[in-house]
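Chemist: mind folding the following:
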Amino acid sequence: MAIKYHYLKVRDAKDVVVAEFIQSSILDETAIDRVGKEFEQLVLEAATAKKLLLNFQAIEYMSSAMIGKLILLNKNCKQAKIKFKVCNVSGNILEVFQIMKIGKVIEIHKDEKSALDTFSGPSISRWLGLG
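Modeler: Below is the predicted model:
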């Protein structure tokens, strides 16, 4: 049975499963555990499409423990052969991602449109300025 999402709004954009945070902050342990469960469900939902985008637009504050959940989501996506990317990371959260070098393990995009575009084309060519 599918869980009901409390912290994420999930939708399809073409052939990509897009999950958007609903809350502006995720700080307490109960919320973090719940988000972890929702991430597990996301992997199941994205298993067919093989493409998952996590949109951070609404997030202003999150606990450092959420980084662990994000890394676990990335690992689970890799195991399921799902292309996983994040977008709209800004402010303090972007700073933390840069300090922790999250961009080396998870593809980070400025906005949802540019992230969705990279799913459809040869992203290496686009990254090299050839696409």
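Chemist: from now on I want contacts and neighbour counts done on CA atoms only, so please keep to that.
Modeler: Will do.
Chemist: how far does stretch 74-86 stretch from start to finish?
Modeler: Using C-alpha to C-alpha, to the nearest Å, one end of stretch 74-86 lies 10 Å from the other.
Chemist: so which residue is dead centre in the chain?
Modeler: The residue lying closest to the centre of the chain (C-alpha atoms, centre = their mean) is L54, at 2.6 Å.
Chemist: which residues touch that residue?
Modeler: L54 makes contacts with V18, A19, E20, F21, F84, K85, V86, C87, as judged by C-alpha atoms under 8 Å, 6 or more residues apart in numbering.
Chemist: show me what the strand or helix carrying the third one is packed up against.
Modeler: Here E20 is covered by strand 16-21, with elements defined by DSSP states H and E. Under the contact criterion of 3 or more C-alpha pairs under 8 Å, 6 or more residues apart in numbering; DSSP states H and E, strand 16-21 touches strand 8-13, helix 29-46, strand 51-55.
Chemist: following up with a second sequence; could you model it the same way so I can compare the two?
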Amino acid sequence: MSSPKRLHLNPSGDVTVVTFTDSKIIHEGEIQELGQELFDLVERDGLKKIVLNFARVEFLSSAALGKLISFEKKARNQQAQLILTNIRPEIYEVFAITKLTKLFKIKDDEADALAVL
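Modeler: A predicted model of the protein is given here:
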């Protein structure tokens, strides 16, 4: 497993908690890099239980949302379980408006996410 630049990985038993290192996910190059690092988690590293912790994320662009949707599909195709957590209210509102709350499993905090995986 190589060290990602845009993500911090914290294994917790058979679950890997993934925290974003950037507070703003808006630049195209960074989004592409982030996407590849996420895809590698399930394609190359074979992770099956992933918690994406958004605690540090203050803003993400629509392109970043698109990348998350692609990652969810890729994770599902690899039979990986994915839960999002610690999403700020203003970002959660975007998830709700775009109906992404129906696509993603979202928990309030990391402990809640770990409890269901």
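Chemist: counterpart of the residue nearest to the centre of the first structure in the second structure?
Modeler: Under the alignment (TM-score structural alignment), L54 of the first structure pairs with L52 in the second structure.
Chemist: ok, F84 of the first structure next?
Modeler: Counting by TM-score structural alignment, the partner of F84 of the first structure is L82.
Chemist: now do A115 of the first structure
Modeler: Using TM-score structural alignment, A115 of the first structure lines up with A113 in the second structure.
Chemist: pull up the gap between that match and K107 of the second structure, please.
Modeler: As judged by C-alpha to C-alpha, A113 of the second structure and K107 of the second structure stand 6 Å apart.
Chemist: ditto for N86 of the second structure
Modeler: In terms of C-alpha to C-alpha, N86 of the second structure sits 7 Å off from K107 of the second structure.
Chemist: same check on A75 of the second structure?
Modeler: With C-alpha to C-alpha as the criterion, A75 of the second structure and K107 of the second structure are 18 Å apart.
Chemist: sorry, back to before: wait, is the match of F84 of the first structure part of a strand?
Modeler: Yes. Counting by DSSP: H, G, I helix; E, B strand; the rest coil, L82 of the second structure is found in a strand.
Chemist: and stretch 67-75 of the second structure, how far from the first structure on average?
Modeler: Following superposition, stretch 67-75 of the second structure is found to deviate from the first structure by 0.6 Å on average (mean C-alpha distance after the TM-score superposition for the first structure).
Chemist: buried sites along that stretch?
Modeler: By neighbour count on 16 or more other C-alpha atoms under 10 Å, the buried set for stretch 67-75 of the second structure is K67, L68, F71, E72, K74, A75.
Chemist: distance of the closest residue to V42 of the second structure other than its chain neighbours relative to K67 of the second structure?
Modeler: In this structure, V42 of the second structure finds its nearest non-sequential neighbour in A75, 6.1 Å apart by C-alpha to C-alpha, 6 or more residues apart in numbering. From A75 of the second structure across to K67 of the second structure, the span is 12 Å (C-alpha to C-alpha).
Chemist: for T16 of the second structure, same thing?
Modeler: 19 Å.
Chemist: ok, now D40 of the second structure?
Modeler: According to C-alpha to C-alpha, D40 of the second structure stands 13 Å off from K67 of the second structure.
Chemist: over to K5 of the second structure?
Modeler: Between K5 of the second structure and K67 of the second structure the distance is 16 Å, computed by C-alpha to C-alpha.
Chemist: quick one on the thing from earlier: distance between the helix or strand harbouring the residue nearest to V42 of the second structure and the chain's centre?
Modeler: If you go by DSSP H and E, A75 of the second structure is part of helix 62-77. Here helix 62-77 of the second structure is found 9 Å from its chain centre; the criterion is C-alpha atoms, centre = their mean, to the nearest Å.
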